[in-house]
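> predicted model follows, preceded by the sequence.
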Amino acid sequence: MNRDTAARDARGRPLLPEAPAIHEVRLAVRAWLARHDVRSVAVGLSGGADSAALTAAAVAEAESVRAVVVDHRLQAGSAAVAARAADFARARGCASVEVVPVEVTGPGGLEAAARAVRYRALDETRDGLPVLLGHTLDDQAETVLLGLARGSGPRSIRGMADFDDPWGRPLLGVRSSVTRAACGELGYAPYEDAHNSDPRFTRVRLRTEVLPLLDEVLGGGVAPALARTAAQLREDGEVLDAAAAEALVAARAGGAGLGVASLEPVHPAVRRRALRRWLAELGASAPTDRTLRAVDDLIGHWRGQGPVAVGRGPGPGTRLVVSRRRGRLDAEFVDQQRCADD
């Protein structure tokens, strides 16, 4: 897997080749570790090019690396693929390596269910360490396009964060072509997941059809431009989120729920962010823009309107409902039939 297994660093780990692609990956990991003051990490390793290049670079840059290989068991021979990825991690010098077989079940389709199970397995086995993930600039561009299709505003198109504790993404500025070249420099043939070329998955069609077409029509550079847009929106969003947090603290003063008088003078863009955070704390899962604006209208466009249903409750047939009473917004779980009658 490594063309020069004799060359070792002071801690006995194989030295990386002096080659441009793996050097670029290594610099990205080094910058991430310094930016977040992290010394030891876990890495989610699938055996594919992105996670393999990330693992090799992390071993070279971090004090210690714990590799976690999640075997989704969705295809014949998955155990052998996981074992090969684990062998790669050991050969590169990871301090510990664990293979975690999982059962992929849950709502949202195969892709969403596999992702949820994978993240849960990584979280349960990271041993308190940040987990580095192999998402690249190309993945970021795909995420932005998916967000645009949802039409949920800047939040949905600001992409993935480079650190959303405990998830770290050092390679958001690195192209997938670079990680693949890095594997070549390491002498490692990465695993090619058949799902990554299956046109039944939206991300695959974005990667293989939409982005190449956009490059052709717009003269190239679309993926980096989308990634830059995501970074700019994320920076702007962090400022707005901070203002929303302050507004929410002020609105909570004086009793249960939220004080309308405190929120009325707040700019709607900030106010809706505060409301989104409040609803999330109450258990509402990703309210739509239409729902959020309906709740906001209880403050900014009050005409005596009735309660707003914002999401399913914890029990069958229940809904989370927001209403305005005596100058405050209150939320409660009510029977769905009662909600319909109201």
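Sure, I can see it. Residues are numbered from 1 along each chain as shown.

> alpha carbons only for contacts and neighbour counts from here, please
Noted.

> list the buried residues in the lengthiest helix in the chain.
Longest helix in the chain by number of residues, with DSSP state H as the criterion: helix 222-252. Neighbour-count burial for helix 222-252 flags 222-224, 226-231, 233-234, 237, 240-241, 243-245, 247-248, 251-252 (criterion: 16 or more other CA atoms under 10 Å).

> same thing with stretch 295-311?
Of the residues in stretch 295-311, those with enough neighbours to count as buried (16+ other CA under 10 Å) are 295, 296, 297, 298, 299, 300, 307, 308, 309, 310, 311.

> those helices in the stretch 151-300 of the chain, which residues are they?
Read by DSSP state H, counting those that start in this stretch, the stretch 151-300 of the chain holds these helices, from start to end of the chain: 154-157, 176-186, 202-205, 211-218, 222-252, 260-263, 268-282, 289-300.

> below is structure B, check it against A:
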Amino acid sequence: MAALAPPVAAIRVAVRRALTGLPSGGPVLVACSGGADSLALAAATVFVAPRLGRAAAFVTVDHGLQDGSAERAEAVANWARGAGFPSATVVRVEVAGRPGGPEAAAREARYEALTEAARQQNAVAVLTGHTRDDQAETVLLALARGAGPRGLAGMPARRDLAGVPLLRPLLEIGRAQTRAACAALGLSPWQDPHNTDPSYARSRVRADLLPALVRALGPGVVDNLARTARLVAADNAALDELAATALAAARCPGGGLSVPGLVGLVPAVRGRVLHSWARELGAAAGALSHRHVTALDALITDWRGQGPTDLPGGVRVLRRADRLTPVEPT
């Protein structure tokens, strides 16, 4: 009996860990584009899930952004059926006309499709093939944007997707391992031309910036960037817990916040309190920036009788005496 290739074994172990502890019921739903990362994930899941007494389902999203995308999506779904997935679905989405750049628009459409597929199949989790290299790229992009700790925390291994856990089992697995696993299993991944298109920021990071850092600092830089994301995420969780407690203590009747209850907080906690409160008031997360939170903070720490602070979504906040109060826009 031939020995199992180490990359295949490593990916199966990662998938087993991710699936352990999930509730029983519906299937785990693997999102697969046909690239090496998600193909290796799909192959591991269809092997591991039945051995844990779980059903596995498969979905591929056709973004319609390239010639032949529909045929390619059907080919990936056909592979999945032949590989042992009892259910393999193709979901087509419309990317054009969505707000934001093409990367953001495609991502939004993709997650909407995964949400709907999970709902239709009563999935207990959705699995995606993001790797350690993807995490390193995400941290570098966050640094370039001047993002705070939330951005530097990168992609979580688990987050909520419309009530269904979205799992990223391969965040500890390198891209080279997924390619080696595909080779060992005789799989032929699709090479997405968007991954090398220099018009996309992530493609430039992948093709130019990250390799330059590896040459300058050594191959450990990828793991170090991913480790940074894990460490920052842990700190974020602790600060968010402190902020939730502080927000509850600072609430006033009528929806306002007590200034004396906020002024003594350390800036990292107070900023999270104000960010969370602004979200509650209706400020959209994607538009709520550091500048808005700083303006709210000035109503507490640099009070000079200034007028209301305007937040995204038409939200306005005014300080009245020792209270921050939402007001109707004029």
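Everything's here; your move. Everything numeric in this text was worked out from a predicted model, so none of it was measured.

> got a TM-score for the pair?
Scored by TM-score structural alignment, normalised by the length of structure 2, the superposition of the two chains gives a TM-score of 0.90; 314 aligned residues with a CA RMSD of 1.8 Å.

> for the buried residues of stretch 295-311 of structure 1, which one is nearest residue 105 of structure 1?
The shortest distance between residue 105 of structure 1 and any of the buried residues of stretch 295-311 of structure 1, using CA to CA, involves residue 311 and amounts to 22.9 Å.

> now the spatially most central residue of structure 2, nearest residue through space, not along the chain?
Ranked by distance to the mean C-alpha position of structure 2 (CA atoms, centre = their mean), the top residue is residue 155 at 4.4 Å. Take residue 155 of structure 2 and drop its neighbours on the chain: the residue closest to it by CA to CA, 6 or more residues apart in numbering is residue 135, 6.4 Å away.

> residue 33 of structure 1 too?
Using CA to CA, 6+ apart and skipping residues adjacent in sequence, the residue nearest residue 33 of structure 1 is residue 39, 6.6 Å away.

> now do the contacts for the one you found.
Contact analysis of residue 39 of structure 1 by CA atoms under 8 Å, 6 or more residues apart in numbering lists 33, 62, 63, 64.

> could you find the counterpart of residue 94 of structure 2 in structure 1?
Pairing criterion TM-score structural alignment: the partner of residue 94 of structure 2 within structure 1 is identified as residue 103.

> what's the burial count for its match?
A count of nearby residues for residue 103 of structure 1, using other CA atoms under 10 Å, gives 13.

> that one contacts residue 73, doesn't it?
Yes: counting by CA atoms under 8 Å, a contact exists between residue 103 of structure 1 and residue 73, whose distance comes to 7.1 Å.

> about what we covered before: how about the helices of the stretch 151-300 of structure 1 in CSV, adding distance to residue 122 of structure 1?
Formatted as CSV, the entries for these read as follows, by distance: least, CA to CA, whole Å:
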stretch, distance to residue 122 of structure 1
helix 154-157, 24
helix 176-186, 22
helix 202-205, 22
helix 211-218, 30
helix 222-252, 25
helix 260-263, 40
helix 268-282, 24
helix 289-300, 32
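
> what does residue 120 of structure 1 align to in structure 2?
Under the alignment by TM-score structural alignment, residue 120 of structure 1 pairs with residue 112 in structure 2.

> the longest helix of structure 1 vs structure 2, average distance?
Mean deviation of helix 222-252 of structure 1 relative to structure 2 after superposition (mean CA distance after the TM-score superposition for structure 1): 0.7 Å.

> what angle sits between that helix and helix 268-282?
Helix 222-252 of structure 1 and helix 268-282 meet at an angle of 80 degrees, taking axes from the mean of the first three to the mean of the last three CA atoms, to 10 degrees as the criterion.

> structure 1: which residue goes with the residue nearest to the centre of structure 2?
Checking with TM-score structural alignment, residue 155 of structure 2 has residue 160 as its match.

> any idea how far residue 138 of structure 1 is from its match?
Counting by CA to CA, to the nearest Å, the separation of residue 160 of structure 1 from residue 138 of structure 1 is 12 Å.

> likewise residue 215 of structure 1?
The span separating residue 215 of structure 1 from residue 138 of structure 1 equals 13 Å under the rule CA to CA.

> of these two, which one has the most company?
In this view residue 215 of structure 1 and residue 138 are compared by other CA under 10 Å, and residue 138 has more residues nearby, 22 against 13.

> which one in structure 2 is aligned with the more buried one?
With TM-score structural alignment as the matching criterion, the partner of residue 138 of structure 1 in structure 2 is residue 133.

> distance-wise, check the match of residue 94 of structure 2 relative to residue 77 of structure 1.
15 Å.

> do the same with residue 291 of structure 1
Distance check for residue 291 of structure 1 against residue 77 of structure 1: by CA to CA, it reads 45 Å.

> more neighbours, these two?
For residue 291 of structure 1 versus residue 77, neighbours defined as other CA under 10 Å are more numerous around residue 291 (15 against 9).

> from residue 39 of structure 1, how far out is the closest residue to that one other than its chain neighbours?
Leaving aside its chain neighbours, residue 291 of structure 1 sits nearest to residue 310 (6.3 Å; criterion: CA to CA, 6+ apart). Between residue 310 of structure 1 and residue 39 of structure 1 the computed distance is 42 Å (CA to CA).

> could you do residue 126 of structure 1 as well?
As judged by CA to CA, residue 126 of structure 1 and residue 39 of structure 1 stand 14 Å apart.

> my guess is residue 158 of structure 1 contacts residue 236, does it?
No: the pair residue 158 of structure 1 / residue 236 is not scored as a contact, 9.3 Å apart, by CA under 8 Å.

> rewinding a little: would you turn the buried residues of stretch 295-311 of structure 1 into CSV with distance to residue 333 of structure 1?
Rendered in CSV, the data for the buried residues of stretch 295-311 of structure 1 read as follows (distance: CA to CA, whole Å):
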residue, distance to residue 333 of structure 1
295, 15
296, 19
297, 20
298, 18
299, 20
300, 24
307, 12
308, 11
309, 9
310, 10
311, 9
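
> most widely separated two among the residues you listed?
Largest separation among these by CA to CA: 300 and 311, giving 21.2 Å.

> remind me which helix or strand the residue nearest to residue 291 of structure 1 belongs to.
Using DSSP states H and E, the element containing residue 310 of structure 1 is strand 308-312.
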